[in-house]
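[1] turn this into a model:
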Amino acid sequence: MLSKRIIPCLDVKEGRVVKGIQFVDIRDAGDPVELAKVYDEQGADELVFLDISASHEGKKTMIDVVRSVASELAIPFTVGGGIRTLEDIKETLRNGADKVSLNSSAVQRPELITQGADYFGSQCIVVAIDAKYDEDAGNWRVFTHGGRTPTEWLVTDWAKEAVKLGAGEILLTSMNQDGEKTGFDLPLLKVVQEVVSVPVIASGGAGSSEHFHEVFTEVDADAALAASIFHYKETSVQNVKAYLKEKGVPVR
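    Predicted coordinates:
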């Protein structure tokens, strides 16, 4: 079994890290540069930075903040939010990101996935999927624009399509579980892992070290991402890794 990755996520709005519950009730969580330094020192395997206002408000990712965060990091750094063109991808990677995360723009312009993968390689292209359970469809539906806009895509179909187009990784967020701290959405993760061959990062619902153990042993996710439990010091990356090592889960 490959080492499992623990990834803190910085949701950034207007230059500050924020966190909500099911994509609403947003509250401040601190300075992105300071938090990035803390997570690097704690032994995080990677860091994800998402400008959550960029796609909705039609502005570009805050490149200056990206540059400042990247200057403090020795670990891989993924940046998303407001990346709409190949030029945006180039600019983001030039300013210190190792990977870009495409969400709304990938659904609207799927060719952007292929353009980025052809130019930089699939390893640089993460497709982020925000999924919410649709009772009528009996399946999870893909949402865009920070969870505001439902699409026609079912999550399994879009995940398969994204990988076919060149995505090297899927960042899968359960909108139902986001911020709830009741555990990752294991059924959602299972259905997506069954249809794609690339790594899947579990996101949405982490509330304890036990939840990371569940997602790595019951679903075999490649990585797990969390925000509020790290930002508000309910636990730390070190504590989660120590717990996983104790349980026999390989971590770096």
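[2] from here on, just use CA atoms for contacts and neighbour counts.
    OK.
[3] which residues sit against stretch 159-171?
    Outside of stretch 159-171, the residues within contact range by Cα atoms under 8 Å, 6 or more residues apart in numbering are 110-111, 113-114, 117-118, 122-129, 192, 195-196, 198-203.
[4] flag every buried residue along that stretch.
    Residues of stretch 159-171 classed as buried: Ala159, Lys160, Ala162, Val163, Leu165, Gly166, Ala167, Gly168, Glu169, Ile170, Leu171 (neighbour count, 16 or more other Cα atoms under 10 Å).
[5] please provide the structure for the following sequence as well, for comparison with the first:
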Amino acid sequence: MSDIERPRYIPVLLLDRQRRLVKTVAFGERTYVGDPFNVIRLFNEKEVDELCILDIDAGRDGYEIDHGFVAELAGECFMPLAYGGGLRDVRQCAPLVRNGVEKFVLGAGTTNPALIGALAGVYGSSSVVACVDYRGGHAFVDGGQRDTGLSPLALAKAAVAAGAGEVIIQSIERDGARTGMDLAMIGTVAAELPVPVIALGGAGEVAHLAEAIDAGAAAAASGSTFSFIGRLRAVLVTYPEDLTDKTGGAP
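    So this is what the prediction gives:
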């Protein structure tokens, strides 16, 4: 596999309304993981492929993006950075770009083709990531609280048709379970889409990430794999060495 084709392994950091890093279980129960700046510095040292930061309360609470805080986070980040949470208007993204954000992750915005098209028109499709969260065969938004009435595949296809250049497919039920990803869904969505698919939800060890890649994902993302160790879920933020080669990239 060439360096261009090699899979990506992406830590996902969840910010709450208090700017703390947390890890959720099925989008509910939360565990405090640490200070975002310290965790970003650790991932810099580990030469992570890229980093995804999601403000999981912004959309539901309706507060505006704190661009000063995002600028501080991006200033500590030495790898490509994707950011999501509370993105409702293309005008919000210019400050994010100036501050070092390279990709925009849309949650509820995934159901807004006009927003996707506007972002793709200004910043390019490769900068627009549609996050499709699903449970029981239905895609949900607003932190898993609102049923879109669409299947995950249907919503993903609509987002790509509108201009999204990547799709995150995430099982709400497997979030934080650490028992493995929904390989059947990952394979189905990856086979049907002409853009890279990022698998998220359920990984608890490196083997689970590899399984997602084998199922067809272009990248495997996780919070738990890079945040917890052992059966008791002790917090240990890390990036396993077997995900990097001698040049710092994934094998």
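[6] can you give me the TM-score here?
    Here the superposed chains carry a TM-score of 0.90, computed using TM-score structural alignment, normalised by the length of structure 2; 238 aligned residues with a Cα RMSD of 1.6 Å.
[7] buried subset of the contacts of stretch 159-171 of structure 1?
    Burial by neighbour count, judged by 16+ other Cα under 10 Å, picks out 110-111, 113-114, 117, 122-129, 192, 196, 198-203 from the contacts of stretch 159-171 of structure 1.
[8] so which of these are in helices?
    Among these, the members found in helices (DSSP state H) are Glu111, Ile113, Thr114, Ala117, Val192.
[9] relative to Val39 of structure 2, how far out is the aligned partner of Asp222 of structure 1 in structure 2?
    In structure 2, the residue matched to Asp222 of structure 1 (TM-score structural alignment) is Ala218. Distance of Ala218 of structure 2 to Val39 of structure 2, given as Cα to Cα, to the nearest Å: 25 Å.
[10] could you report the neighbour count for the alignment partner in structure 1 of Val48 of structure 2?
    For Val48 of structure 2, the aligned residue in structure 1 is Ala44 (criterion: TM-score structural alignment). By the measure other Cα atoms under 10 Å, the count of residues near Ala44 of structure 1 is 21.
[11] now Ala44 of structure 1: how far from Lys13 of structure 1?
    22 Å.
[12] hmm, back to that, what about the match of Val48 of structure 2, distance to Lys181 of structure 1?
    From Ala44 of structure 1 to Lys181 of structure 1 the distance is 20 Å (Cα to Cα).
[13] just list the residues touching the aligned partner of Pro150 of structure 1 in structure 2, thanks.
    Using TM-score structural alignment as the criterion, the counterpart of Pro150 of structure 1 in structure 2 is Asp147. By Cα under 8 Å, 6+ apart, the contact set of Asp147 of structure 2 is His138, Ala139, Phe140, Val141.
[14] and Leu115 of structure 2, by the same measure?
    Arg88, Asp89, Val90, Gly109.
[15] the first one matches what in structure 1?
    Pairing criterion TM-score structural alignment: the partner of Arg88 of structure 2 within structure 1 is identified as Arg84.
[16] tell me which element the residue nearest to that match when sequence neighbours are not counted is part of?
    The shortest distance from Arg84 of structure 1 to any non-neighbouring residue, by Cα to Cα, 6 or more residues apart in numbering, is to Ser105 (5.3 Å). Using DSSP states H and E, Ser105 of structure 1 sits in helix 104-108.
[17] now that helix: buried residues?
    Ser104, Ser105, Ala106, Val107.
[18] make a markdown table out of the residues you listed and add distance to Ala29 of structure 1.
    A markdown table is the format used below for the buried residues of helix 104-108 of structure 1 (distance: Cα to Cα, whole Å):
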| residue | distance to Ala29 of structure 1 |
| --- | --- |
| Ser104 | 24 |
| Ser105 | 27 |
| Ala106 | 28 |
| Val107 | 29 |
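[19] list the residues that contact the nearest residue to Val65 of structure 1 once chain neighbours are set aside.
    Leaving aside its chain neighbours, Val65 of structure 1 sits nearest to Gly15 (7.0 Å; criterion: Cα to Cα, 6+ apart). By Cα under 8 Å, 6+ apart, the residues touching Gly15 of structure 1 are Asp31, Pro32, Met62, Val65.
[20] widest-spaced pair of these?
    Pairwise distances across these peak at 13.6 Å for Asp31 and Met62 (criterion: Cα to Cα).
[21] so these two - more neighbours on which side?
    Met62 (18 against 15).
[22] for the residue lying closest to Met1 of structure 1 once chain neighbours are set aside, the count of nearby residues, please.
    Once flanking residues are discounted, Met1 of structure 1 sits nearest to Pro250: 7.2 Å by Cα to Cα, 6+ apart. Look at Pro250 of structure 1: counted by other Cα under 10 Å, it has 15 neighbours.
[23] how near is the residue nearest in space to the middle of structure 1 to Gln108 of structure 1?
    Closest residue to the average C-alpha location of structure 1: Leu171 at 4.6 Å, with Cα atoms, centre = their mean. Taking Cα to Cα as the measure, Leu171 of structure 1 falls 17 Å from Gln108 of structure 1.
[24] can you check Val66 of structure 1 too?
    Counting by Cα to Cα - Val66 of structure 1 and Gln108 of structure 1 are separated by 24 Å.
[25] Tyr63 of structure 2 reaches Leu87, doesn't it?
    No: the pair Tyr63 of structure 2 and Leu87 fails to qualify as a contact (Cα atoms under 8 Å) at a distance of 10.3 Å.
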